[in-house]
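Student: structural data only, the sequence is not supplied:
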């Protein structure tokens, strides 16, 4: 008698979130291209999904950071972690700016366009200039301090949520038995919130479909050809930075950047579909913990990186700034380019966390470097939406890598868990109280 075949336990291919999101993106592109009016009308689907995820970001950050720091306990350990995190951010953010500068000089995507700045519509970028003037470094630092403790969790600011979580976690670690009881309660609460994250991720294909249909319907695939050299240069430069620069760092840390990308494929497709790296932030934090990174490291590095480790945005800033200069016939000396680099290092932090931050930080940089006409931003305003996906993807990968590297530096990385996660092996059943199918 033949034995009954054993169930493999493998899920159908179409049930995986990354397959659903990819299908939704393709469907959105087709709808936006062939029925642009319908695509534009679907904008609320993408906006609604992003709002759903942002609703949960502050509580997830607060619970992850507060419980992680309370578990560490020592202020000295927290200080060391902070120093290592910001040293990593400063190095790679500056390196990204330099890479963008070098590529712009070598490729010169704007050379030969001979645009007269007087013929450009300066009014089209006036709103971004206004926001750039408001986004000073001092204002940014003051904005980290919330109006009230509770408002940090209700107003949607990642850094405010991080700030109060650090304070709460430090206080919790010095409150004895009462603190231990609160810590246990918060750890149980975090299980519930990550279950909510898993529930919300089921709506990711709908959000990606609506956002992509709107983008293609509103701006049209044809607009990509107008400034194709700049778009191609930016995408290829970002790809080089991820594979070569970040890939080398990953290799030094003992793993492959390609394995990390494969592990985060669902989140990366979600970022691609929505043009928002925040949409995948809670899921990223959960996956990094499952990959062996200590909760305290994930809680510190990832939320902070969303404001201070923007590799894709930094590449875009120097590359686009030199493109505008080349297109308008402005010859920047080495001193001018160094000044541009230094200004970009500051302005990229001052406008962090603002909607449309990439374009706003670029406007802020050009405002301080008067030799390049700010009106030249009108040249790339129409295609900025198509480059925001690449910025978000590069930023996302950079922050995921940063968390793993800093965890390794802190001896807070479970190498076996990392190898299992990156090789696609299932984690032991007892490793996580919450299972999600957002893989």
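Tutor: Good, I have the coordinates. Quick caveat: nothing in here was measured; it's all calculated off a predicted structure.

Student: could you use CA atoms for every contact and neighbour count after this?
Tutor: Noted.

Student: how many residues are close by residue 236?
Tutor: Residues lying near residue 236 (other CA atoms under 10 Å) number 14.

Student: for it, pull up the helix or strand it's in.
Tutor: Under the criterion of DSSP states H and E, residue 236 resides in helix 228-240.

Student: next SSE after that helix?
Tutor: Following helix 228-240 toward the C-terminus (DSSP H and E): helix 247-253.

Student: still on that earlier bit, who are the packing partners of the helix holding residue 236?
Tutor: Helix 228-240 sits against helix 75-107, helix 311-327, helix 384-409, with contacts defined as 3 or more CA pairs under 8 Å, 6 or more residues apart in numbering; DSSP states H and E.

Student: and the contacts of that helix?
Tutor: The contact list for helix 228-240 (CA atoms under 8 Å, 6 or more residues apart in numbering) reads 99-100, 103, 107, 109-110, 224, 312, 315-316, 319-320, 323, 387, 390-391, 394.

Student: which of these are buried? Put it as a PyMOL command.
Tutor: A single PyMOL command is used to select the members of those judged buried by 16 or more other CA atoms under 10 Å:
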select buried, resi 99+100+103+109+110+224+312+315+316+319+320+323+387+390+391+394
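
Student: in addition, the following structure is provided for comparison:
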């Protein structure tokens, strides 16, 4: 059962915490040799996490392509596609401004950086985080794939979305002649969802390895050093969750509580692995069971992974102003609003970039005369912060998918939240009979 897999993931999380802290307490005597040993041990444990994430990356490109093309084909006309796309982008922009603005308000209220009093570093100092590649012209041209094979090989989700939209629209325009291709793509969806089931059985081991590696190398002390900043940020995430779910309640009513129950497994996977990609396949299945038509989820979710990173957004303003506070740099409100708008624009190119939030922050800090080397203050705990913001990204995209489905004619009847892990996932609502035959 899916419920059993969630239980195993929690067990993996708890065992990873215990073993990681035990290894750190046993081997860490404060010497460079001990630190090297712990880093080596963490590297061995990280093998499990790396293998799991590679398995996820293996299925992401064909899964996004197949589900998106199938969903567009089911829409039946390009006007519906344009309407869904416009509503999705409008929601994403609103959610991004909300997240950035909330981060700005809360960091000014809580002031977690005040009192740290870091000395201003030399002008030439930097945090060692690459900042190249964040310009509007590069981002716009990068959206269009030069090669679909290259886009799939590198898991460029936004490029795969663009190509899939072209394929789906062309299938709709061709009509009856393209039906054999549609049936083949529906079959590919069923196969990829079955592979997803196989891959997800490895999730508890991956979670155990990820947590063990992190705590073994860094210990609990790294959390205590910046506990107030971490606590303030997680409080901000809780408030953002409440706002997002509250807005969702306005549109879909009491079913918003059920939505949280349906997405708990992908949410837990995202939190423990700090990877949105790891949660993507299960998110598609969870939203389908909840009642979001696959034609909506398969289109909105990939777009959300590029444009609707609510957790990353709130982190950018929170962390940027925290660093300014730590250096004792006073930033006027007008400049803070300008920073918010600057982050709003520059963050739209971060999908698929490792530690993307840090890269954007590193690019933005010098613009507003904040020392870039201040990033070193939060690098040590960034993994723990990334866990929270990744889970928040999942919640934001789940709410967006449900609301847009409501706008597009309503949610389908819900299926049971817990399904057999070994079973073939239920075919999308409204899928052709051929899809159901393949799934059976």
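Tutor: Received, thanks. Values in this document were obtained by computation on a predicted structure and should not be read as measured data.

Student: run the angle between the helix holding residue 236 of the first structure and helix 75-107 for me.
Tutor: For helix 228-240 of the first structure against helix 75-107, the angle by axes from the mean of the first three to the mean of the last three CA atoms, to 10 degrees is 140 degrees.

Student: give the buried residues for helix 228-240 of the first structure.
Tutor: 230-231, 233-235, 237-239.

Student: after superposition, how close is that helix to the second structure?
Tutor: For helix 228-240 of the first structure, the mean deviation from the second structure after alignment is 0.6 Å (mean CA distance after the TM-score superposition for the first structure).

Student: just give me how far that helix sits from the chain centre.
Tutor: Taking CA atoms, centre = their mean, to the nearest Å, the mean C-alpha location of helix 228-240 of the first structure is offset from the chain mean by 18 Å.

Student: measure residue 175 of the second structure to residue 222 of the second structure for me?
Tutor: According to CA to CA, to the nearest Å, residue 175 of the second structure and residue 222 of the second structure sit 59 Å apart.

Student: so for these two, which sits in the more crowded spot?
Tutor: Shown here are residue 175 of the second structure and residue 222; by other CA under 10 Å, residue 222 has more neighbours (15 against 12).

Student: can you tell me the element the more buried one falls in?
Tutor: According to DSSP H and E, residue 222 of the second structure maps onto helix 221-225.

Student: the helix or strand encompassing residue 142 of the first structure vs the second structure, average distance?
Tutor: Per DSSP H and E: residue 142 of the first structure is located in helix 137-143. When the second structure is overlaid, helix 137-143 of the first structure sits 2.1 Å from its aligned residues on average, using mean CA distance after the TM-score superposition for the first structure.

Student: isn't residue 146 of the first structure right up against residue 152?
Tutor: Yes - applying CA atoms under 8 Å, one finds residue 146 of the first structure in contact with residue 152, separated by 5.4 Å.

Student: overlap in contacts, those two.
Tutor: Common neighbours of residue 146 of the first structure and residue 152 are listed as residue 160 (criterion: CA under 8 Å, 6+ apart).

Student: tell me which of those two has more neighbours.
Tutor: Set side by side, residue 146 of the first structure and residue 152 show more neighbours around residue 152, with 24 against 18, by other CA under 10 Å.

Student: list the contacts of that one.
Tutor: Going by CA under 8 Å, 6+ apart, residue 152 of the first structure touches 58, 146, 160-161, 164.

Student: conserved subset of these in the second structure?
Tutor: Retained in the second structure: 146, 160-161, out of those (criterion both residues aligned by TM-score structural alignment, their matches' CA atoms under 8 Å).

Student: quick check, nearest of those residues to residue 340 of the first structure?
Tutor: Checking those against residue 340 of the first structure by CA to CA gives residue 160 as the nearest, at 29.3 Å.

Student: my guess is that closest one meets residue 145, correct?
Tutor: Yes - the criterion here is CA under 8 Å, and residue 160 of the first structure meets it with residue 145 at 6.1 Å.

Student: of these two, who's got more company?
Tutor: Using other CA under 10 Å as the criterion, residue 160 of the first structure and residue 145 rank with residue 160 on top: 24 against 15.

Student: what helix or strand is residue 424 of the second structure on?
Tutor: Residue 424 of the second structure is part of no helix or strand when elements are defined by DSSP H and E.

Student: can you pull the contacts of the most centrally placed residue in the second structure?
Tutor: When CA atoms, centre = their mean is applied to the second structure, the residue found nearest the centroid is residue 276 (3.3 Å). Taking CA under 8 Å, 6+ apart, we find residue 276 of the second structure in contact with 270, 305, 390-391, 393-394.

Student: can you check residue 89 of the first structure too?
Tutor: Taking CA under 8 Å, 6+ apart, we find residue 89 of the first structure in contact with 305, 308-309, 402.

Student: tell me the one among the residues you listed nearest to residue 194 of the first structure.
Tutor: Distances from residue 194 of the first structure to these, taken by CA to CA, are shortest for residue 305, at 20.6 Å.

Student: and the closest one, which helix or strand is it part of?
Tutor: For residue 305 of the first structure, the host element (DSSP H and E) is helix 295-308.
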